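1. How does the following fold in three dimensions:
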Amino acid sequence: MDQITPSRLNFGSDRNVIVRNSKQNNNWQAEERAVSYFPVAPNAFFEMSILVEQHCFKVAVNNNHLLEYKHILLPLDKFTFLRIDGDVRITQVRFQ
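-> Okay, here's the model as predicted:
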């Protein structure tokens, strides 16, 4: 299963980081953390768009490109669900 952990506002020793990682055969791979800015604040509204392309996810927050993450799951129709954990209130989810 390919998984991505999009952000950690406050998790253990992590503060305001966006972590990307994949899990294959029950083993987590190397984390990616580099981003040019941290777009999310506690108790603030934000809109996140995730575009699934042939070889990567393209993520934008509030209509600003944030990152690309090379996924490892092919074919693309294996992406069948979106999982969101933690303290976030979802007001809308759209699949296009």
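
2. alpha carbons only for contacts and neighbour counts from here, please
-> Will do.

3. Is D77 located within a helix, as I assumed?
-> Yes: membership of D77 in a helix is supported by DSSP: H, G, I helix; E, B strand; the rest coil.

4. who's in contact with E32?
-> Contacts for E32 (Cα atoms under 8 Å, 6 or more residues apart in numbering) come out as V19, R20, N21.

5. I have a second one here; can you model it like the first so I can compare?
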Amino acid sequence: MVFKVEDPDIPFVQYMDTDWIQKINIKGKAPAGASRFTIYLQQGPEDEPEEVAFVFDARFNFGASQNKIVTNCKIDGAWQTEEDKDCPFPFNEEEDFKIKIIVDDDSFKVKVNGEDLLEYEQKLSAKTINCIRIQNDVKLTSVKLQ
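-> Down below sits the predicted model:
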């Protein structure tokens, strides 16, 4: 089963069934002057849910972070320690990108434009995830759940 939406609004929020979701494909671009864009795999559609299994935060110029990828999770209402992955920053303002998130039993693997970027160890069961939320400075072309 595949679910695909074209040109969705931001913030983009969509329920998903993690019993069959194994890949999330996101196409879009960050506008000129972007500060950051963020992808959350979480429990429920709220802005601040109790459980967030995976946060992928692409920071162009946010706080002290410039051109950095930061990952995190939220357990029982408490944000955990941000992980600043030592990886290249594959995004440029006004340039199309393709993000693929592969949901495994024990990790989230992220590819950008076909290249392996990072792997984030799951700290919550994938079964707690029932929603994807994408927000901040991004224009989405499509989101496909499969």
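
6. Distance-wise, check the residue nearest to the spatial centre of structure 2 relative to V143 of structure 2.
-> In structure 2, the centroid-proximal residue (Cα atoms, centre = their mean) is I39; its distance is 2.7 Å. In this view, I39 of structure 2 and V143 of structure 2 are 11 Å apart by Cα to Cα, to the nearest Å.

7. now do F54 of structure 2
-> 17 Å.

8. what's the answer for F89 of structure 2, then?
-> Counting by Cα to Cα, the gap from F89 of structure 2 to V143 of structure 2 is 21 Å.

9. what about the two, which has more around it?
-> When F89 of structure 2 and V143 are compared for neighbours, V143 comes out ahead with 22 against 16, by other Cα atoms under 10 Å.

10. thinking that one is in contact with Q14, fair?
-> No: the pair V143 of structure 2 / Q14 is not scored as a contact, 9.8 Å apart, by Cα atoms under 8 Å.

11. Tell me how far stretch 96-103 of structure 2 lies from the chain's centre.
-> Offset of stretch 96-103 of structure 2 from its chain centre (Cα atoms, centre = their mean, to the nearest Å): 8 Å.

12. Find me the equivalent region of it in structure 1.
-> Aligning stretch 96-103 of structure 2 against structure 1 (TM-score structural alignment) gives residues 45-52.

13. What are the buried residues along that stretch?
-> Within stretch 45-52 of structure 1, the residues scored as buried using 16 or more other Cα atoms under 10 Å are M48, S49, V52.
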